[in-house]
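Enquirer: take a look and give me a structure for this.
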Amino acid sequence: MAERMEYPAFLSKAQIKAIGSYVPEQVISNSDLEKMVETDNEWILRRTGIEQRHKAANDQLTSHLAIAAVHDMFSRFPAVNAQGIDAILVATTTPDMPFPSVASQVQQAIGAANCLAMDVSAACAGFVSALQLANGLIMTGIYRNIIVIGAESLTRITDYTDRSTCILFGDGAGAVLLEASEQGAFLYSNADTEGSGGMHVYCNPDNKIVQNGREVYKWALSTVPDKVRDLLRKAGLTLGDLDWFVPHSANLRMIEAICERLELPIEKALQSVVRNGNTSAASIPLALDAAYKEGKLQSGHLLALYGFGSGLTQSGLLVRWTLGTA
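Expert: Below is the predicted model:
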């Protein structure tokens, strides 16, 4: 087998041209959880930093959340619509059913014609992995406009008798439109998987999340900081060049610990976990859209998106933000 280059050339012709998001109306507060399982608000905040999470209604499936995020994007960016959409990629571990895909249901709902529709299953690294795949499709020259969505309805597979996991997870969706451009804004990417750690986060035969939080925490702290530094180094950049670090919002305490090991101020990290809980593949686009609405993201800002989780897998992407002020 040919030896892989240490610094492969990275080409991009993709830019983020629009963004949207959606979270269900129902909120599960820490006080609500106190009535469901042996826990309390102080314990949850101390261990996770989470104040609340959203729960899909009984008649809301992951496809409904994804569709709502796309409609939000269309409503906020009037020049964007289903016309000319070449592909839809949905990152999710909670599809409505094994098949048809969530992406195909989004395609039908928005009326995109002659469109590739495909789900991506990479858990909490799913959204970044889907962006990497979308960039590859655009590089072929065949695809020019791709919707990438991270969507989850994790509360459906949460065991509310397990106080170590039920405090974490919430539902939501975020969507972006990638557009072909000669000034590609994806600067570099990386990915890594340690399948031997897959038993630390999985869905059991009862269709419930099982997680060894201690092991996942140890793995993330021992690998993510070095991988982020490596991502920047191979792009010829440093942490000082970053405007924003956007990690998967698994747990605020984990984000704080990763930033500490990176020697990066926590103020430079964007997160969605405090108000939304851990939304797996949706956490990064939710964090991006929240920051965009708040005016934190400015055109030209350099972002490091970094997803990590079940697999154990991780995916990183350096992005030059291309949207103006919200």
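
Enquirer: going by C-alpha atoms from here, please, whenever you check contacts or count neighbours.
Expert: Will do.

Enquirer: make sure residue 119 is indeed in a helix.
Expert: No: Residue 119 is assigned strand when assessed by DSSP: H, G, I helix; E, B strand; the rest coil, not a helix.

Enquirer: in contact with the residue lying closest to it once chain neighbours are set aside, which residues are there?
Expert: In space, and not counting its chain neighbours, residue 119 is closest to residue 90: 4.7 Å by Cα to Cα, 6 or more residues apart in numbering. Contacts of residue 90 were listed using Cα atoms under 8 Å, 6 or more residues apart in numbering, and they are 102, 103, 118, 119, 120, 127, 130, 148, 149, 150, 151.

Enquirer: one more pass at 10 Å, please.
Expert: Neighbouring residues of residue 90 by Cα atoms under 10 Å, 6 or more residues apart in numbering: 63, 66, 101-104, 106, 117-121, 126-127, 130-131, 147-152, 173-175, 281-282.

Enquirer: same check, this time on residue 20
Expert: Residue 20 touches 66, 68-77, 149, 173-177, 285-286, 288-290, 292-293, counting by Cα under 10 Å, 6+ apart.

Enquirer: does residue 93 sit in a helix, a strand or a coil?
Expert: coil.

Enquirer: that one reaches residue 101, doesn't it?
Expert: No: if you go by Cα atoms under 10 Å, residue 93 and residue 101 don't touch, sitting 11.2 Å apart.

Enquirer: can you pull out the strands in the stretch 1-150 of the chain?
Expert: Per DSSP state E, counting those that start in this stretch, the stretch 1-150 of the chain carries strands over the ranges 14-22, 26-29, 52-55, 87-91, 116-120, 145-153.

Enquirer: state the distance from residue 322 to residue 130.
Expert: Going from residue 322 to residue 130 by Cα to Cα, to the nearest Å gives 18 Å.

Enquirer: comparing those two, which residue is more hemmed in?
Expert: residue 130 (26 against 18; other Cα atoms under 10 Å).

Enquirer: how much space between that one and residue 234?
Expert: For residue 130, the distance to residue 234 - Cα to Cα - is 21 Å.

Enquirer: separate out the buried members of the contacts of residue 20.
Expert: Neighbour-count burial (16 or more other Cα atoms under 10 Å) is assigned, among these, to 66, 68-74, 149, 173-177, 285-286, 288-290, 292.

Enquirer: I have a second one here; can you model it like the first so I can compare?
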Amino acid sequence: MTYRGAVILGVGASLPGRVVTNDDLAARLDTSDEWIRSRTGIGSRRWVEPGTSTSDLAVDAGARALRSAGTSTADAVIVATTTPDRSCPAIAPDVAARLGMIGVPAHDVAAVCTGFLYGLANAVGLIASGAARTVLLIAAETFSTILDPDDRGTAVIFGDGAGAVVVGEGEGAIGPCVLGSDGTGADLIQVPAGERYFRMSGKEVFRAAVDRMSDVALDALARAGLGPDDVDHLAPHQANRRICDAVARRLGLAESKVLADLDAVGNTAAASIPVLLADAAATGRIEAGDRVLAVAFGGGLTWGATTLVWPDVTADFGVLGEG
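Expert: As a prediction, the model looks like this:
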């Protein structure tokens, strides 16, 4: 068996049209724009309208990534999500069918905010083994549908959105994907059995996120034969700005190297890294040949990191129903 390397061939992202500002939330919660910004770095977020599903966002982001890659199909489809349309079955087969790919293997990945990196490891593995030549990886979330509207600790943080990449054969662009988990912390980020709303223990999560993201980022760099000085851009999961900044300091990276879109979209969970990359590519903040360090932490507990040499692609970034 010949093992193959993997590269990103296309990237896309889709956001809901509805913008929810901090002032909108402050009108019904005991909070303010200043309080939210100072603790999270978030100014607004996008939430879906009633009737819009996670799969709707996934299909749009997937179509955009395929268009970016100059193709209309892939050999496999992976969807990373915490908010599937239903608990059973997985949404990936439905998303694949809506994109015209009936018959291809399709499955979901559930690793909460680390979902994109877990899915990327899956995609790279399929290509490395020869099971697929191209994989469409989508991360999509409608976290607004599982937020307690009266919980100030979570309602102000999360947004909805989807990001996608087409991964294909190629040498050297996607580095080793380093993943980890610790189930003893499962209660820190959860939707309790039989309940509707998402719960998070903020202080404990903050400490664990900074520690785990810093450690796994250094591990991914070492396995790729790199050091922090080789990094052009840090693409951290957009948990909140204080976590992102703390990780950058631990790694010795200048603030100017930290990519962020928190101010406009909030924490989009599994979708945050691909949405961030699509946005940064579309706005020229990252360019072909730049070396990117992507790192995430999420429920499970889970964490992961990898390095990317950014490809020469045109990102397709837009609003659901537009373009």
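
Enquirer: circling back to that earlier point, which residue in the second structure lines up with the residue nearest to residue 119 of the first structure?
Expert: Aligned by TM-score structural alignment, residue 90 of the first structure pairs with residue 79 of the second structure.

Enquirer: tell me how far its match lies from residue 164 of the second structure.
Expert: Residue 79 of the second structure is 9 Å from residue 164 of the second structure, by Cα to Cα.

Enquirer: now do the shared contacts for these two.
Expert: 58, 62, 116, 136, 137, 138, 139, 140.

Enquirer: what range in the second structure matches the helix of greatest length in the first structure?
Expert: For the first structure, the helix with the greatest residue count under DSSP state H is helix 213-234. Aligned by TM-score structural alignment, helix 213-234 of the first structure corresponds to residues 202-223 of the second structure.

Enquirer: got it, and stretch 104-112 of the first structure?
Expert: Residue span in the second structure matched to stretch 104-112 of the first structure, by TM-score structural alignment: 93-101.

Enquirer: got it, and stretch 132-139 of the first structure?
Expert: So stretch 132-139 of the first structure sits over residues 121-128 in the second structure, by TM-score structural alignment.

Enquirer: tally of neighbours for residue 201 of the second structure?
Expert: With other Cα under 10 Å as criterion, residue 201 of the second structure counts 13.

Enquirer: check the one 3 residues further on too.
Expert: The number of residues packed near residue 204 of the second structure is 12, by other Cα under 10 Å.

Enquirer: show me the contacts for it.
Expert: Residue 204 of the second structure neighbours (Cα under 10 Å, 6+ apart): 185, 188, 189.

Enquirer: what is the one helix or strand residue 235 of the second structure maps to packed up against?
Expert: Assigned by DSSP states H and E, residue 235 of the second structure belongs to strand 233-236. Judged by 3 or more Cα pairs under 10 Å, 6 or more residues apart in numbering; DSSP states H and E, the packing partners of strand 233-236 of the second structure are helix 202-223, helix 241-251, helix 272-282, strand 291-298, strand 302-309.

Enquirer: can you say which of the ones you listed is nearest to residue 175 of the second structure?
Expert: The closest of these to residue 175 of the second structure is strand 302-309. By Cα to Cα, the value is 4.9 Å.

Enquirer: check the mean deviation of the closest one from the first structure.
Expert: Taken over the aligned residues, the distance from strand 302-309 of the second structure to the first structure averages 1.1 Å (mean Cα distance after the TM-score superposition for the first structure).

Enquirer: in the first structure, what stretch matches that strand?
Expert: Counting by TM-score structural alignment, strand 302-309 of the second structure sits on residues 313-320 of the first structure.

Enquirer: chain center to that stretch: distance?
Expert: For stretch 313-320 of the first structure, the gap between its own C-alpha mean and the chain's C-alpha mean amounts to 10 Å (Cα atoms, centre = their mean, to the nearest Å).

Enquirer: and stretch 280-288 of the first structure, by the same measure?
Expert: With Cα atoms, centre = their mean, you get 4 Å for stretch 280-288 of the first structure.

Enquirer: what range in the second structure matches that stretch?
Expert: With TM-score structural alignment as the criterion, stretch 280-288 of the first structure aligns to 269-277.

Enquirer: number of nearby residues for the alignment partner in the second structure of residue 261 of the first structure?
Expert: In the second structure, residue 261 of the first structure lines up with residue 250, judged by TM-score structural alignment. Residues lying near residue 250 of the second structure (other Cα under 10 Å) number 14.

Enquirer: residue 65 of the first structure too?
Expert: 26.

Enquirer: map it across to the second structure for me.
Expert: Using TM-score structural alignment, the partner of residue 65 of the first structure in the second structure is residue 57.

Enquirer: for that match, which non-adjacent residue is spatially closest?
Expert: residue 162 (5.7 Å).

Enquirer: correct me, but the one you found touches residue 267?
Expert: No: using Cα under 10 Å, residue 162 of the second structure makes no contact with residue 267, being 11.5 Å away.

Enquirer: what residues are shared contacts of these two?
Expert: residue 273.

Enquirer: measure residue 298 of the first structure to residue 326 of the first structure for me?
Expert: Taking Cα to Cα, one finds residue 298 of the first structure at 9 Å from residue 326 of the first structure.

Enquirer: which one's more surrounded, those two?
Expert: residue 298 (17 against 14).

Enquirer: I'd assumed that one was in a strand, is it?
Expert: No: counting by three-state DSSP, residue 298 of the first structure is not part of a strand but coil.

Enquirer: are we agreed that residue 318 of the second structure is in a helix?
Expert: No: read with three-state DSSP, residue 318 of the second structure is strand and lies in no helix.

Enquirer: could you check how far it is from residue 14 of the second structure?
Expert: 5 Å.

Enquirer: residue 121 of the second structure too?
Expert: In terms of Cα to Cα, residue 121 of the second structure sits 22 Å off from residue 14 of the second structure.

Enquirer: these two - which one has more neighbours?
Expert: A side-by-side neighbour count of residue 121 of the second structure and residue 14, using other Cα under 10 Å, places residue 14 first with 31 against 20.

Enquirer: give the contact list for the more buried one.
Expert: Residue 14 of the second structure neighbours (Cα under 10 Å, 6+ apart): 56-65, 140, 160-164, 271, 275, 278, 316-322.
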